[in-house]
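Participant: only geometry, no sequence info:
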């Protein structure tokens, strides 16, 4: 056990955990979800859901992981011996591998865009150019596979270096740069003529969007943007020292996630409104609309390079967490073989992800439940896997762990503990079941 790596500092853990949460969920998915669901009302509901439901589950994952001090599967076996709870860990292992298999495809697209941005090839007077560019990239068999492999190679090299020298060190320099870049881009976006229309869209509520459907989508976004339900936070917390306060760490991670999500909105919506675009462009907002927007402002090519570096860093920090779950579970207590397992798992996930990479080109006609391979992998993990995982974590922490064990890990004021316990035992499970049912229906 003494050979097991640990985070060297609390800030290193917080930045790594926040990096896991702050990925495509905050920068890619949050803006288009807010854009298609009324902006300000969705943002308000997202913040409330994050704090009231997402945060208690995040604390639960931290609690289980830190108590275990081992990988996810072994952690459940250790804390609930002779029960089937260990299957929750295997679920995290499987769904994390599937998530990373298609996530790495998107990471490859971002690499492709960054390379083009650095070559100043993302310039055109015709906005249709950017839609065609995205389509051409996603159907190019060789390029998407090479880029997917290149992205995974970066992740494997980081994970193979260990927790302190790999995960913690990379997060300590990538996350501050991410914040600085976000602030620079937000300032640039807010200084455009007409930018205040975007700010109004984000912060002045249009109560006609206050519907049950918007609430469900905001709740789903809160779960997914915090990376709860796939043992990511549980695994990271297992490398946390016993004297660290998991309550304050969870608050910091949730807070950073909210701040980055709002900053992403302040980068995107003021620019979108200032240049006459609609905010409800959906998933293509980042890859099609944003390049077109930056192309119309002074020094746009420079700011576009910054944007895709930022997006790449955010995607890398999330992907690191996904691969770490898989490697930690596969590795078990063979800590000295981390590099070997990092490469084996990376290669395996690369192979699994090839069909997703080709699902816009050569395999476009193959459908699973009326979805492309890529979309089905996304649906399977986001709409089914993550809610089930979050539900099981909530139930385990709320019912399997004894009150004294909960208090030992979460030494907070009695009223805070009571609110947390009520949430993980009653509020969160009910909310997750509703999200799960709606997700399966969708």
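Facilitator: In hand now; what should we look at? Because the structure is predicted, anything quoted here is derived from the model rather than measured.
Participant: from now on I want contacts and neighbour counts done on CA atoms only, so please keep to that.
Facilitator: OK.
Participant: tell me which element residue 46 is part of?
Facilitator: helix 40-49 (DSSP states H and E).
Participant: run the angle between whichever helix or strand comes after that helix and helix 40-49 for me.
Facilitator: Using DSSP H and E, the helix or strand that follows helix 40-49 in sequence is helix 55-68. Interaxial angle of helix 55-68 relative to helix 40-49 (axes from the mean of the first three to the mean of the last three C-alpha atoms, to 10 degrees): 40 degrees.
Participant: by contact count, what packs against the helix or strand that helix 55-68 is followed by?
Facilitator: Sequence-wise, the next helix or strand downstream of helix 55-68 (DSSP H and E) is helix 72-79. Judged by 3 or more C-alpha pairs under 8 Å, 6 or more residues apart in numbering; DSSP states H and E, helix 72-79 is in contact with helix 55-68, helix 86-118, helix 300-331.
Participant: buried residues of stretch 313-330, list them for me.
Facilitator: Neighbour-count burial for stretch 313-330 flags 313-330 (criterion: 16 or more other C-alpha atoms under 10 Å).
Participant: got another, please set it beside the one above:
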């Protein structure tokens, strides 16, 4: 029987939802190209280490606060505060998380809309609707508005269905589909000319690149890849049963995220060098591997065009993969403001979801109309400033403000002997001192 506010009914449901939140577009196109540009396997090794040295402890802070409070981000941080000043800053941090999650979703939905359009374009071509196919592949305001609306509507439908029937059900369907598509595409791409060159760039370490800049880049990728700082994992933690061991679940989420990011590299880098073999430019004028939207919307479609009839089906599979990755992340972001609306404003979920979703879509529409001036601004404010500062604040709440005996009592639920484990000997002081310093270092480096 589910809890009144919703609860994950199984470990698998939580793991798929949390991993889905972490595995998004940035993981699939960001991690592989960062690795290739920063010494290949040297970056991969640094990333793997920092995922557990930085991301896992910060993830544990969010999960533990969330399950203890069983509330949205604002109420959760206020509940562990022990005075009027800390409660004020708890509320401020909580509202900051809601605003940043909403802002990220507002531009994320636009990029996801591009993925929806490119998924639909091969179908239009197959059925001979060339005008529709051309419209879907164009970068027009009306196309972007319609595709963003479709994607936002899908996200709202899932969230409106609740935790068990929405988030958990769809995550357990979408994540295995994502993994299967990813593996099938890897198997196909590795048979193409040029693929082995991409594998070599990705997997062969170049320790000449092993510099402080590489470590900072790997640190930032590790932190941001787990959707930390904006309360998504805190909210998911609040839907967890008290019988579950948080350290084990947190470690599994980190492993799944790292595993999928690494596996994505086995697709993206070989695909880029296959595209180069086919005559497509994969380096910018500065000699840097093309990454981000240009990679997904220019380099890889050019590769699919060279594959003949097979290219149509590869394109469909690839953009289906991208849409799934977008959707599993977007539902976690929308849940942050929706949970606040349900619990603080007493609005039923089926009403709160479209209200919040339409407000965020309104922001997305404004960005689309004034794309050149607003898109990068929204990305910078939310991911370069908002996310790391909120991550530092959450570590401070878990490490300095929350009473240690309450923290231990929460972790003992589902892990009775945790007081005698290596985790408890290291994590409390680590999240108090080391994590904030590491996040601050990555933040200063990215800003400066």
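Facilitator: In hand now; what should we look at? All values reported here derive from a predicted model rather than from experimental measurement.
Participant: can you calculate the TM-score here?
Facilitator: A TM-score of 0.90 describes the superposed chains when it is computed by TM-score structural alignment, normalised by the length of the first structure; 421 aligned residues with a C-alpha RMSD of 2.2 Å.
Participant: circling back: what about the helix holding residue 46 of the first structure, how far off from the second structure?
Facilitator: Helix 40-49 of the first structure, aligned to the second structure and superposed, deviates on average by 1.8 Å (mean C-alpha distance after the TM-score superposition for the first structure).
Participant: specify the local secondary structure of residue 8 of the second structure.
Facilitator: At residue 8 of the second structure the chain is in coil, as set by DSSP: H, G, I helix; E, B strand; the rest coil.
Participant: contact partners for it?
Facilitator: 14, 163, 164, 168, 239, 240, 241 (C-alpha atoms under 8 Å, 6 or more residues apart in numbering).
Participant: mind listing what the closest residue to residue 331 of the first structure other than its chain neighbours touches?
Facilitator: Once flanking residues are discounted, residue 331 of the first structure sits nearest to residue 341: 6.2 Å by C-alpha to C-alpha, 6 or more residues apart in numbering. Counting by C-alpha under 8 Å, 6+ apart, residue 341 of the first structure touches 327, 330, 331.
Participant: dump the residues you listed to a markdown table, plus distance to residue 51 of the first structure.
Facilitator: Converted to a markdown table, the contacts of residue 341 of the first structure look like this (distance: C-alpha to C-alpha, whole Å):
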| residue | distance to residue 51 of the first structure |
| --- | --- |
| 327 | 30 |
| 330 | 33 |
| 331 | 34 |
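Participant: tell me which of the residues you listed persist in the second structure.
Facilitator: Using both residues aligned by TM-score structural alignment, their matches' C-alpha atoms under 8 Å as the contact test, the members of these still in contact in the second structure are 327, 330, 331.
Participant: just the closest of those to residue 2 of the first structure, please.
Facilitator: residue 331 (15.4 Å; C-alpha to C-alpha).
Participant: quick one: neighbours of the counterpart of the closest one in the second structure, just the number.
Facilitator: For residue 331 of the first structure, the aligned residue in the second structure is residue 342 (criterion: TM-score structural alignment). Residue 342 of the second structure: 18 surrounding residues under other C-alpha atoms under 10 Å.
Participant: wait, residue 342 of the second structure sits on residue 353?
Facilitator: No - contact criterion C-alpha atoms under 8 Å: residue 342 of the second structure and residue 353 do not qualify, at 9.0 Å.
Participant: ranges for the helices of the stretch 201-350 of the second structure?
Facilitator: Along the stretch 201-350 of the second structure, counting by DSSP state H, counting those that start in this stretch, helices occupy 212-225, 232-238, 246-277, 292-294, 300-305, 309-344, 349-369.
Participant: quick one: residue 412 of the second structure from residue 421 of the second structure, how far?
Facilitator: 11 Å (C-alpha to C-alpha, to the nearest Å).
Participant: of these two, which one has the most company?
Facilitator: Shown here are residue 412 of the second structure and residue 421; by other C-alpha under 10 Å, residue 412 has more neighbours (18 against 10).
Participant: any idea how far the closest residue to the more buried one other than its chain neighbours lies from residue 55 of the second structure?
Facilitator: Residue nearest to residue 412 of the second structure in three dimensions, not counting chain neighbours: residue 418, with 6.0 Å by C-alpha to C-alpha, 6+ apart. For residue 418 of the second structure, the distance to residue 55 of the second structure (C-alpha to C-alpha) stands at 20 Å.
Participant: so which of the two has more stuff around it?
Facilitator: Neighbour count, other C-alpha under 10 Å: between residue 418 of the second structure and residue 55, residue 55 has more, with 26 against 18.
Participant: residue 48 of the second structure versus the residue nearest to the more buried one when sequence neighbours are not counted, what's the distance?
Facilitator: Closest residue to residue 55 of the second structure apart from its sequence neighbours, by C-alpha to C-alpha, 6+ apart: residue 223 at 4.9 Å. Distance, residue 223 of the second structure to residue 48 of the second structure, using C-alpha to C-alpha: 11 Å.
Participant: compare those two (neighbour count), which wins?
Facilitator: Ranked by neighbour count (other C-alpha under 10 Å), residue 223 of the second structure and residue 48 place residue 223 first, with 27 against 18.
Participant: now which residue in the first structure aligns to the more buried one?
Facilitator: Checking TM-score structural alignment: residue 223 of the second structure goes with residue 223.
Participant: its match touches residue 55, doesn't it?
Facilitator: No - using C-alpha under 8 Å as the test, residue 223 of the first structure is too far from residue 55 to be in contact (9.1 Å).
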